[in-house]
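Participant: Coordinates only, no sequence provided:
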């Protein structure tokens, strides 16, 4: 299925391992959509060098919980970014410009989470307020 064959907006966040930044972004963006009562949005994440099936890092889960983001009842499992995903999503955002908190302690995860909260709120408005037809993150 291509992104254009669905009436839902499909968004993919990508980092390296899909255990820290991109799954945090996925859950934060879902939270933002829910807060704005936005339906019809599919949000996923993937990694360019994912250890497929790995769990989200515990520090990432703690960072999310500390800012009131509820974790999914279905545990996150890392998935590999594949070139075919370019046709499956309307928007793909590369998070590798964000510092990788892996192995850097809880504070590093908290900082990335805080930055994502701010940036993804702005991104939400860029996408859905139609003020910028080509959002950049």
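Facilitator: Nice, I can see it. Nothing here was measured: the structure is a model prediction, and the numbers come from that model. Residues are numbered from 1 along each chain as shown.
Participant: CA only for contacts and neighbour counts going forward, please
Facilitator: Fine.
Participant: can you list contacts of the strand or helix carrying residue 59?
Facilitator: Applying DSSP states H and E as the criterion places residue 59 in helix 58-66. Outside of helix 58-66, the residues within contact range by CA atoms under 8 Å, 6 or more residues apart in numbering are 19, 20, 21, 24, 28, 70, 71, 105, 106, 109, 110, 113.
Participant: Comparison target, given below:
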């Protein structure tokens, strides 16, 4: 299964989702998942933000090889599941790839609903708080897909 996490700059939320979900797959022995992320308004080749790297480091997840990618229609088409951080990201995906409507979901729909706030430019504590909101949804998604 190919999963694509989407946010704005592909430097904070979607990379944390990608890296953590990929780690969940690895720990569950699930090599049948390809986990990626992309941004609706970014360039290719950027690194994760300092705050996101700090959150991942605390979980013993290496983010040093991560590079940002700009969302393309081809990425949407080749993904089996697209998980957006906010309703506006969902709309951006649909504007780019209208045929993807049935496979686009909001991350927090897997844990109570709502949008994942953007920690960009915030303190490490802000990044930790945002990831703490994302983590149960990512784990619920994994439980659902790993059945």
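Facilitator: Done, it's in. Since the structure is predicted, the reported quantities are computational estimates derived from the model, not experimental observations.
Participant: TM value for the aligned chains?
Facilitator: The TM-score (TM-score structural alignment, normalised by the length of the first structure) is 0.81; 119 aligned residues with a CA RMSD of 1.3 Å.
Participant: Now the two most distant members of the contacts of helix 58-66 of the first structure.
Facilitator: Checking the contacts of helix 58-66 of the first structure against each other with CA to CA, the farthest-apart pair comes out as 70 and 105, at 21.0 Å.
Participant: got a list of what the closest residue to residue 106 of the second structure other than its chain neighbours touches?
Facilitator: Distances taken as CA to CA, 6 or more residues apart in numbering put residue 84 closest to residue 106 of the second structure, at 4.8 Å, once the chain neighbours are dropped. The contact partners of residue 84 of the second structure, by CA under 8 Å, 6+ apart, come to 5, 6, 7, 90, 104, 105, 106, 107.
Participant: Check the alignment and tell me where the last one lands in the first structure.
Facilitator: Going back to what we said before, that points to residue 107 of the second structure. The alignment leaves residue 107 of the second structure without a partner in the first structure, by TM-score structural alignment.
Participant: cool, the first one as well?
Facilitator: Matched across to the first structure, residue 5 of the second structure falls on residue 13, judged by TM-score structural alignment.
Participant: helix, strand or coil for its match?
Facilitator: Using DSSP: H, G, I helix; E, B strand; the rest coil, the structure places residue 13 of the first structure in strand.
Participant: Could you check how far it is from residue 60 of the first structure?
Facilitator: Distance, residue 13 of the first structure to residue 60 of the first structure, by CA to CA, to the nearest Å: 15 Å.
Participant: What of residue 127 of the first structure?
Facilitator: Residue 127 of the first structure is 25 Å from residue 60 of the first structure, by CA to CA.
Participant: Neighbour count: these two, which is higher?
Facilitator: Using other CA atoms under 10 Å, the more surrounded residue of residue 127 of the first structure and residue 60 is residue 60, with 24 against 16.
Participant: aligned partner of that one in the second structure?
Facilitator: In the second structure, residue 60 of the first structure lands on residue 52 (TM-score structural alignment).
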